[in-house]
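Q: Turn this into a model:
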Amino acid sequence: MTRWNYVFGAMTVVACLTSTHALADEAVRPKVAPVGSPKTAKTQVLEAGAKVLQGNAPLKGFDVYLVGFHPMKAQPEHQMEAHHYCHQMNEDFAQCVLFDSNTANANMNGVEYIISEKLFESLPEDEKKYWHPHNGEILSGQLQAPGLPRVAEKALMRTKINSYGKTWHVWNTGHKGMAADKLPLGDPMLAWSFNRDGEAMPGLVEKRDRRMGLSTPEARKDRADLVPLAKPQSGVDALKGGFKRPTRDLPGVTDKRSALSSPPVKP
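A: Just a heads-up that it's a prediction; the model follows:
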């Protein structure tokens, strides 16, 4: 049994035991609904028939739920809360569908692919600029798996240390400081990760925590023993200096280029 399968098996058992409580705590309403006429009775009948007669095999396996935050790489102050529903395809590759909430009326607003450090290092250099590092999201406590007990969540996060994500958001459905578009408009936006304290807009993380009953400070404290596992990553400094606020380094979150250029520590 692979490490991921072991972790996921334990998560599945725990999720079954706690699912009712977790779902009650997780409800987050979308900020916008797409424009359009209400469904007709004919459409509803066709949907019901399709549900009975057609399969949805590609959607099975998107069982891992994560919630975090994404700044846009070209516009760092354009930031949003992102609800990920992920399918771990193998030990090194996962694919996620992104939504603006976790209810039945959630708007799909992006996709993310997650790869291991090993796969990232195999990429052409010109491709690596599209992939953001994950250690800052994990060690800061911002990335969380709502509904999972802390021990299961930590085991999940351990498997994602040193990983990378390629994320495209295709719909601005509203976030702090920017009104929502009622339809997907414009070009896809390449998203990035927060890698320093202070990069998130004031109140963004705290509001999520209050609404969902989460605690970023507690998660950070609990994950402190993951810091020694964190290696320097590419892209940590990609947005450095691009925010309107002072920022502070996170323990264990280091840019690979900075680490290579630093003088060796004398014994």
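Q: contacts and neighbour counts: CA atoms only from here.
A: Fine.
Q: To what extent is the residue nearest to residue 33 when sequence neighbours are not counted buried, counted in neighbours?
A: Spatial nearest neighbour of residue 33, excluding adjacent residues (C-alpha to C-alpha, 6 or more residues apart in numbering): residue 182 at 6.5 Å. Counted by other C-alpha atoms under 10 Å, the residues lying close to residue 182 total 16.
Q: So residue 182 sits against residue 35, correct?
A: Yes - counting by C-alpha atoms under 8 Å, a contact exists between residue 182 and residue 35, whose distance comes to 5.9 Å.
Q: Against residue 146, how distant is residue 19?
A: Here the distance between residue 19 and residue 146 works out to 10 Å (C-alpha to C-alpha, to the nearest Å).
Q: These two: which is more packed in?
A: Remark: of residue 19 and residue 146, residue 146 carries more neighbours, 19 against 15, as counted by other C-alpha under 10 Å.
Q: next up, for comparison:
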Amino acid sequence: MANPTIKDRRPPVTPAGQGKGAWLGTLEQGANLLQETTPLRGFDVYVVGFHCAKGRPEMQMEAHHYCRVVNDDLLQCVIFDGNTRDANLIGIEYIVSERVFDPLPEEEKDYWHPHNYEVLSGQLAAPGLPDAAEKAFLRLLLNSYGKTWHTWHTGRHDGEPGTDLPRGEPTLMWSFNRDGECDESLEQDRNTTMNLDTQTKHEQRRSFVDLAHPQRGVDTMADDFTDTTPIPGVVDVRHRGGATD
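A: Alright, predicted model coming up:
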């Protein structure tokens, strides 16, 4: 299968300030725009999903992750509000395997959100990868955890305004863990613009359900939402009953 085309997703806000001629002029004099950028090399794994602020279910946004695979247990990601050259840097995420997460102190674990719903629901996508390659990559994220801080809420693509500069303290983000937690308009807007099909991806990943382990944090924000539905394979470690189709 040919490599699918990645659909452009422009940022929802234009930052404060004007022009960049002075910066470019200085760089051209000193290095002809060929400065060494070694730490940024390798941030070429691209996935897009959604985040909400921990304890603040109304604060939701699209998150475009560009990640570097450090090893089989750790990914480091920078997060943008789009995938074009003018996208704004809005946060960072560290992703660890279950093997690395389990021995962490209990108080540290409170900062890390589970990933099984994002994978199994089909919400998390790797645009540009053929279906088989995307499925294989997302399988590696099953049972993993993420520690995510957003430094800038630039708003939502479906219309909610953000700020034109980063303001206030960094915000600890969380994952969605049930159908109905992510605003339907937010998800639909992304899917329409980027030609993504969450339901099809959900069906393609059903074979992962038996591989999914109960995770810490699935129920952390359960009471912050109403009219939600659990999906098979997404279970909090505190009650292993699970959901059925």
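Q: Work out the TM-score between the chains.
A: Counting by TM-score structural alignment, normalised by the length of structure 2, the TM-score of this superposition works out to 0.93. Behind it: 239 aligned residues with a C-alpha RMSD of 1.5 Å.
Q: just to revisit the earlier point, give me the three-state assignment for the counterpart of the residue nearest to residue 33 of structure 1 in structure 2.
A: When structure 2 is aligned by TM-score structural alignment, the residue opposite residue 182 of structure 1 is residue 164. When the structure is reduced to helix, strand and coil (DSSP: H, G, I helix; E, B strand; the rest coil), residue 164 of structure 2 reads as coil.
Q: Apart from its chain neighbours, what residue comes closest to the residue mapped onto residue 227 of structure 1 from structure 2?
A: Residue 227 of structure 1 maps onto residue 209 in structure 2, with residues paired by TM-score structural alignment. In space, not counting the residues next to it along the chain, residue 209 of structure 2 is nearest to residue 233; the distance is 4.8 Å by C-alpha to C-alpha, 6+ apart.
Q: Against residue 43 of structure 2, how distant is that neighbour?
A: 30 Å.
Q: Give me the more crowded residue out of these two.
A: Applying other C-alpha under 10 Å to residue 233 of structure 2 and residue 43 shows that residue 233 carries more neighbours, namely 23 against 16.
Q: what does the biggest helix by length in structure 1 rub up against?
A: Ranked by number of residues, the top helix in structure 1 under DSSP state H is helix 3-26. Around helix 3-26 of structure 1, the neighbours that count as contacts under C-alpha atoms under 8 Å, 6 or more residues apart in numbering are 91, 102, 146, 147, 148, 149, 152, 155, 156, 159, 212, 213.
Q: Narrow these to just the buried residues.
A: Among the contacts of helix 3-26 of structure 1, those classed as buried by neighbour count (16 or more other C-alpha atoms under 10 Å) are 102, 146, 147, 148, 152, 155, 156, 212.
Q: Make CSV from the residues you listed and add distance to residue 48 of structure 1 and secondary structure to it.
A: Output for those, formatted as CSV (distance: C-alpha to C-alpha, whole Å; DSSP: H, G, I helix; E, B strand; the rest coil):
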residue, distance to residue 48 of structure 1, secondary structure
102, 22, coil
146, 30, coil
147, 30, coil
148, 32, coil
152, 36, helix
155, 39, helix
156, 36, helix
212, 32, helix
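Q: Find the pair from those residues with maximum spatial separation.
A: 102 and 155 (22.6 Å; C-alpha to C-alpha).
Q: can you confirm residue 23 of structure 2 is in a helix?
A: Yes - judged by three-state DSSP, residue 23 of structure 2 forms part of a helix.
Q: can you map out the helices along structure 2?
A: Counting by DSSP H, the helices of structure 2 are 21-31, 98-101, 106-109, 116-121, 131-141, 184-194, 198-204.
Q: Point out the most buried one among those.
A: Per-residue neighbour counts averaged over each of those give the maximum for helix 116-121, namely a mean of 26 (mean count of other C-alpha atoms under 10 Å).
Q: same for it, what does it pack against?
A: Packing contacts for helix 116-121 of structure 2, counted by 3 or more C-alpha pairs under 8 Å, 6 or more residues apart in numbering; DSSP states H and E, involve helix 131-141, helix 198-204.
Q: other SSEs contacting the shortest one?
A: Meaning helix 198-204 of structure 2. Helix 198-204 of structure 2 sits against helix 116-121, with contacts defined as 3+ C-alpha pairs under 8 Å, 6+ apart.
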